[in-house]
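Chemist: only geometry, no sequence info:
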């Protein structure tokens, strides 16, 4: 059984944080929109399926990259001049990183991970 983790992230400039592929990139207006987008990306296969469809041979994509956690919880809030994001999930960091990078590129930093 996978242990749930609590990831503490920070985004310096959410207003300009975008992924490299517009079809996958976050396009919301604030922390609440971002939290909803990331929660959807972690808990449903929709973002993965869009990415997979963009690949040269979608049938060759490893299905394990599309793993989801329907009980993932994401919250985000503006603090000073940055956005703090809390993610609680049983997904490994490699999957959380993948989804963050699709949504906002390298515009985020992991500050801590603790058991949830």
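Modeler: That came in fine, so what should we check first? This structure is a prediction, so every number in the text was calculated from the model and none was measured. Residues are numbered from 1 along each chain as shown.
Chemist: Please count neighbours and contacts with C-alpha atoms only from this point.
Modeler: OK.
Chemist: Next up, the contacts around residue 116.
Modeler: By Cα atoms under 8 Å, 6 or more residues apart in numbering, the residues touching residue 116 are 3-6, 88.
Chemist: Same question for residue 51.
Modeler: By Cα under 8 Å, 6+ apart, the contact set of residue 51 is residue 24.
Chemist: right, and the helix or strand after the helix or strand it falls within?
Modeler: Assessed by DSSP states H and E, residue 51 sits inside helix 46-53. Downstream of helix 46-53, the first helix or strand assigned by DSSP H and E is strand 73-79.
Chemist: which strands and helices sit next to that next one?
Modeler: Other helices and strands packing on strand 73-79, by 3 or more Cα pairs under 8 Å, 6 or more residues apart in numbering; DSSP states H and E, are helix 31-43, strand 82-89.
Chemist: Comparison target, given below:
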């Protein structure tokens, strides 16, 4: 059985947090929209497939970068002036980082990781 981890993240300014590539970037309005977008990016290969199609030689992209977790769950809430995000997934941090960067660039910070 694959172990699951609970990732605790923070986004200082979700309203302006966007990825560098407009075609992949998050375009929602609040914590719930972001949680849904990230959960979809972790559960479904669609965001990876869009990114892969943008590469100079899509066939050379390692398929393992498109791994998903059908049971991934994401919740987000506004706390003071920032957004707290909880992710529970069996995906490694490298994949979660990849999806976060596509969606909101470097506008997030990992605070803790614990077994789920």
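Modeler: Yep, that arrived. Just so we're clear, the structure is a prediction, and the values are computed from it rather than from any experiment.
Chemist: The helices and strands packed on strand 73-79 of the first structure into TSV, with extra columns for mean neighbour count and distance to residue 75 of the first structure?
Modeler: TSV is the format used below for those (neighbours: other Cα atoms under 10 Å; distance: least, Cα to Cα, whole Å):
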stretch	mean neighbour count	distance to residue 75 of the first structure
helix 31-43	21	5
strand 82-89	21	5
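Chemist: quick one: which of the ones you listed is nearest residue 105 of the first structure?
Modeler: The closest of these to residue 105 of the first structure is helix 31-43. By Cα to Cα, the value is 12.6 Å.
Chemist: Just name whatever secondary elements that closest one is in contact with.
Modeler: For helix 31-43 of the first structure, the packing partners by 3+ Cα pairs under 8 Å, 6+ apart come out as helix 46-53, strand 73-79, helix 93-104.
Chemist: closest to residue 100 of the first structure out of the helices and strands packed on strand 73-79 of the first structure?
Modeler: Closest of these to residue 100 of the first structure is helix 31-43, at 7.2 Å (criterion: Cα to Cα).
Chemist: What range does the closest one cover in the second structure?
Modeler: Using TM-score structural alignment, helix 31-43 of the first structure corresponds to residues 31-43 of the second structure.
Chemist: quick one on the thing from earlier: quick one: which of the contacts of residue 116 of the first structure is nearest to residue 34 of the first structure?
Modeler: For the contacts of residue 116 of the first structure, the residue nearest residue 34 of the first structure by Cα to Cα is residue 88; the value is 15.0 Å.
Chemist: need the contact list for the closest residue to that closest one other than its chain neighbours.
Modeler: Nearest residue to residue 88 of the first structure in three dimensions, chain neighbours excluded: residue 6, at 4.5 Å (Cα to Cα, 6 or more residues apart in numbering). Counting by Cα under 8 Å, 6+ apart, residue 6 of the first structure makes contact with 86-89, 113-116.
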